[in-house]
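K.L.:
Pasted the sequence and its predicted model underneath.
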Amino acid sequence: QDRLACNYWRERCLASMRWFLLAASSIVLSWWVGRSLARGRRRKLRVHFLKKGHGGKSMVGWTPTDQHLHAICRKLSSDVLVTSGEDLPRNAVDVLVAAFPTRDQLLQVKDSIRALLVPFAGFPPPTRLLLKELGMSSKLVVCNLHHNAPMTAELAVALCLAASKQIFEADRKLRQHDWSSRGIPCEGVPDPLPMLLLQGKVALVVGYGEVGQRVARIMSAFGMEVLATRASLSRVARDKHAVVHPPADLLSLLPRANVVFLCVPLTSGTSKMLGRKELAMLPKGSVLVNVSRYNYPATSKDTQSTPVSTRNDFSKLTNLVMSPHRGGAVGLEETESARLSAIAEALNLAADRSDVRAMPCRVDVERGY
């Protein structure tokens, strides 16, 4: 009798399990069929990659090659429909991938465009002003990319080390068979080139975004006390690597900073942020590293032919380390691969969720970053 009861309950359990598995399978199948039907009915995300653009030269912004486009398409879902070219397609465009669209181009897609994806860091002020002028800034989702933040942060730290250790001046002397920068302490030998010991000193990171946070982590590893400012803060905050202040605290932080990193976007609030007055507040022997963006040239010709300075000959300053606009490592295979992956990720998110607001790295058009 006990054996019969045991068999009875075992059969009941097995029957319940079979029913549960059948119900679960039906639910999953219904969900999959519904999702497939929905995907079939859903309109594809129409994306246009604008080649060239304002100024008509690829030096302005970034223009995709055919190889780039093939690589991006391999990463995109089937819900993304891609077109490219200097001219916009006749059909409507949901997302325009461009940095410097012209007025006529924006007017052509004004009724259909839902998002502008700037294919690099920052937001070009000419494009921002054009969007506001055309009344598109409020309805349009604007995003950019942070794919080059690691490269830019690495260059910032490299410039800091080169300046604080006077590497280039020592190298120049040594190439002339001059060992005096070593500074052996004895009579008749020049003093060594001054070097700034970073450990135990204060680093100030102005602009605590993707680049600034990476710089802070590295300088913290050097044993520096890291302070920072961030535009979105109204009160002091802390994280693992830095004490982060609102921008209003900048002047009070400068006298404490042995190294200052400028990692801010180009906006009306950051233009001319540090002048003669602010620089005079820094301790003697401080190092200033600027990896922020400067004013955009009117055309790409300016970036190719304009001298480093038309007013000052910086080449004769031994306390200055110069690097052309190469922090983003544009054109390198690793950089372009990261850029393409970031673009594909943003477009796939927008297509998968049927919402361009799902794209990361949103830009506030009013603020400019």
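P.N.:
Nice, thanks for sending it over. Residues are numbered from 1 along each chain as shown.
K.L.:
drop to CA atoms for contacts and neighbour counts, all remaining ones
P.N.:
OK.
K.L.:
Could I get the buried residue list for the helix or strand hosting residue 127?
P.N.:
Taking DSSP states H and E as the criterion, residue 127 maps to helix 125-133. Neighbour-count burial for helix 125-133, counted by 16 or more other C-alpha atoms under 10 Å, picks out 125, 127, 128, 130, 131.
K.L.:
any idea where the helices of the stretch 51-200 of the chain begin and end?
P.N.:
Using DSSP state H, counting those that start in this stretch, the helices of the stretch 51-200 of the chain run over 66-75, 103-109, 125-133, 149-164, 167-175.
K.L.:
Out of those helices, which is closest to residue 239?
P.N.:
Checking the helices of the stretch 51-200 of the chain against residue 239 by C-alpha to C-alpha gives helix 149-164 as the closest, at 18.3 Å.
K.L.:
what's the angle from that closest one to helix 167-175?
P.N.:
50 degrees (axes from the mean of the first three to the mean of the last three C-alpha atoms, to 10 degrees).
K.L.:
which residues touch helix 149-164?
P.N.:
Residues outside helix 149-164 that contact it (C-alpha atoms under 8 Å, 6 or more residues apart in numbering): 167-168, 195-197, 210-212, 214-215, 218-219, 259, 261, 287-291, 319-321, 327-329.
K.L.:
Verify the stated contact: residue 263 with residue 290.
P.N.:
Yes - here residue 263 reaches residue 290: they are 6.9 Å apart, a contact under C-alpha atoms under 8 Å.
K.L.:
thinking again about what came up before, out of the helices of the stretch 51-200 of the chain, indicate the one that is most buried.
P.N.:
Greatest average neighbour count among the helices of the stretch 51-200 of the chain goes to helix 149-164 (a mean of 20), per mean count of other C-alpha atoms under 10 Å.
K.L.:
The protein: strands as residue ranges?
P.N.:
Remark: strands assigned in the chain by DSSP state E are 45-50, 80-85, 95-97, 115-117, 141-143, 202-206, 225-229, 237-238, 243-245, 259-262, 287-290, 362-363.
K.L.:
Figure out which of the helices of the stretch 51-200 of the chain is closest to residue 295.
P.N.:
When the helices of the stretch 51-200 of the chain are compared for distance to residue 295 using C-alpha to C-alpha, the nearest one is helix 125-133, at 8.6 Å.
K.L.:
Presented hereafter is structure B, for comparison with structure A:
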Amino acid sequence: MWIHVVSAHPNFTLEAELRVLVERNPHWRFTIGDEPPADAGYQVLIASRPTRELLSASPRLTTVQLPFSGVPAVTREVMADFPHLELRSLHHNAGPTAELALGLVLAAARGIVPADTGMRSGDWTSRFVPPRPTMLLDGHGATVVGYGEIGRRVARGLAALGMRVRATRASVTSAYTDGDVEVRPADALTELLPDSRVLVLTVPASPATTGLIGEAELALLPVPATLVNVSRATVVDEKALYEKLRGGDLAAGLDVWWDEAIEPDAVHGVPASAYPFHELPNVVLSPHRGGAFSLPESAVLRAAHLEKALAEIASGK
């Protein structure tokens, strides 16, 4: 199997992963570059933002493999003109992202950051007057929006905390049970929100999910409640979320933002939002690190998942 790799990406390269793949799979042919190789005959293209030239250069191309989960809008647009090609994403970061999501749930729901800040100056107020809003999770309802690789892990974690967990998934048409989790169609979300003390967003960005959580949906949440977003910022209406949080009845843990630093050498002075979320004590701010680019294990995980994905493609799965 011939695999062509476009390795350039703002947040990572694939050099370490490719060394592993080449060493372990000498029967596969790898070529690398932003331009198609001469006499292109690759069957698989690994690229985050494939160009039309790369997609049309090889008559043998059957599959485009993204090196991460989620499809960039520019990739979705160009792939629409190549309906015969299979598009696959990678879920090596599902575990790290789910771990961060659960951490944000606990930090936001229990006011851990304000309590930590107070303790650093010798202030024990949070022991006797908890930061607002602080809430118990055990026995209460939780909803995970998006029941893919990340959502399933988050749902299991919330169930382990004693929560009654429901999830919505766009690809299902009727409810079913997966262990301790009740899975519903996506259009059941508004029915679930009034009983969702915790709402975790793990859906991919798409036209269908843009603005999915707006003023009306936020108004349906009980008091108090916690919202955690590890998907994409555009899933939530920016102004509506800020205004709801400013009211004090909602806590939030946010790992994704409407504006983000994308270059490792330009990380200062980048505003995350047009609104001052950083001034709100009931928000835990995280700089889009759920995908764990900086974790030592990241390259190992990506290599293992890429190898598995390529083996499936080679076997016709």
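P.N.:
Done, it's in. Keep in mind it's a predicted model, so treat the numbers as computed, not measured.
K.L.:
Fetch the TM-score of the aligned pair.
P.N.:
Scored against TM-score structural alignment, normalised by the length of structure 2, the superposed chains reach a TM-score of 0.86; 291 aligned residues with a C-alpha RMSD of 2.2 Å.
K.L.:
For the aligned partner of residue 168 of structure 2 in structure 1, the count of nearby residues, please.
P.N.:
Matched to structure 1 by TM-score structural alignment, residue 168 of structure 2 sits across from residue 229. Neighbours of residue 229 of structure 1 under the rule other C-alpha atoms under 10 Å: 26.
K.L.:
Residue 205 of structure 2 now?
P.N.:
Quick note: residue 205 of structure 2 (other C-alpha under 10 Å) scores 18 neighbours.
K.L.:
Tell me which residue of structure 1 matches up with it.
P.N.:
In structure 1, residue 205 of structure 2 lands on residue 266 (TM-score structural alignment).
K.L.:
that older thread, higher neighbour count, residue 263 and residue 290 of structure 1?
P.N.:
A direct count of neighbours by other C-alpha under 10 Å for residue 263 of structure 1 and residue 290 places residue 263 higher, at 24 against 16.
K.L.:
Roughly how far does the more buried one sit from residue 221 of structure 1?
P.N.:
19 Å (C-alpha to C-alpha, to the nearest Å).
K.L.:
Likewise for residue 248 of structure 1?
P.N.:
Counting by C-alpha to C-alpha, the gap from residue 248 of structure 1 to residue 221 of structure 1 is 27 Å.
K.L.:
go on, residue 38 of structure 1?
P.N.:
Taking C-alpha to C-alpha, one finds residue 38 of structure 1 at 50 Å from residue 221 of structure 1.
K.L.:
Same check on residue 8 of structure 1?
P.N.:
Counting by C-alpha to C-alpha, the gap from residue 8 of structure 1 to residue 221 of structure 1 is 68 Å.
K.L.:
quick one, what contacts the aligned partner of residue 335 of structure 1 in structure 2?
P.N.:
Under the alignment (TM-score structural alignment), residue 335 of structure 1 pairs with residue 298 of structure 2. With contact set as C-alpha under 8 Å, 6+ apart, residue 298 of structure 2 has these partners: 92, 93, 292.
K.L.:
Out of those residues, which is nearest to residue 303 of structure 2?
P.N.:
Closest to residue 303 of structure 2, out of all of the contacts of residue 298 of structure 2 and judged by C-alpha to C-alpha, is residue 92, at 8.6 Å.
K.L.:
Show me what that closest one aligns to in structure 1.
P.N.:
Residue 92 of structure 2 maps onto residue 147 in structure 1, by TM-score structural alignment.
K.L.:
same thing with residue 19 of structure 2?
P.N.:
Match for residue 19 of structure 2 (TM-score structural alignment): residue 70.
K.L.:
Likewise for residue 179 of structure 2?
P.N.:
Under TM-score structural alignment, residue 179 of structure 2 pairs with residue 240 in structure 1.
K.L.:
Measure how buried that match is and give me the count.
P.N.:
Residue 240 of structure 1 has 8 nearby residues by other C-alpha under 10 Å.
K.L.:
With the one 4 residues further on instead?
P.N.:
Counted with other C-alpha under 10 Å, residues neighbouring residue 244 of structure 1 total 23.
K.L.:
Likewise for residue 212 of structure 2?
P.N.:
Neighbour count for residue 212 of structure 2, taken as other C-alpha under 10 Å: 17.
K.L.:
Next one: the corresponding residue of structure 2 for residue 197 of structure 1 relative to residue 14 of structure 2, how far apart?
P.N.:
Applying TM-score structural alignment, one finds that residue 197 of structure 1 aligns to residue 136 in structure 2. Noted for residue 136 of structure 2: a distance of 43 Å to residue 14 of structure 2, by C-alpha to C-alpha.
K.L.:
and those two? which has more neighbours close in?
P.N.:
Taking other C-alpha under 10 Å, residue 136 of structure 2 and residue 14 do not tie; residue 14 has more neighbours (17 against 13).
K.L.:
picking up where we left off before, tell me which of the strands of structure 1 lies nearest to residue 344 of structure 1.
P.N.:
Comparing the strands of structure 1 by C-alpha to C-alpha, strand 80-85 comes nearest, at 9.6 Å.
K.L.:
Just the buried residues of that closest one, please?
P.N.:
Those would be 80, 81, 82, 84, 85, for strand 80-85 of structure 1 by 16+ other C-alpha under 10 Å.
K.L.:
Not counting its neighbours along the chain, what's nearest the residue sitting furthest away from the middle of structure 2?
P.N.:
Distance from the C-alpha centroid of structure 2 peaks at residue 39, with 37.3 Å (C-alpha atoms, centre = their mean). Spatial nearest neighbour of residue 39 of structure 2, excluding adjacent residues (C-alpha to C-alpha, 6 or more residues apart in numbering): residue 58 at 7.9 Å.
K.L.:
residues in contact with the one you found?
P.N.:
39, 40, 41, 42, 43.
K.L.:
if I read this right, the third one contacts residue 4, doesn't it?
P.N.:
No - taking contacts as C-alpha under 8 Å, residue 41 of structure 2 lies outside contact range of residue 4: 9.1 Å.
K.L.:
neighbour count winner among the two?
P.N.:
Set side by side, residue 41 of structure 2 and residue 4 show more neighbours around residue 4, with 26 against 17, by other C-alpha under 10 Å.
K.L.:
OK, contacts around the more buried one?
P.N.:
By C-alpha under 8 Å, 6+ apart, the neighbours of residue 4 of structure 2 are 30, 31, 32, 33, 42, 43, 44, 45, 46.
K.L.:
quick one: it and residue 12 of structure 2, what's the gap?
P.N.:
Distance from residue 4 of structure 2 to residue 12 of structure 2, by C-alpha to C-alpha: 17 Å.
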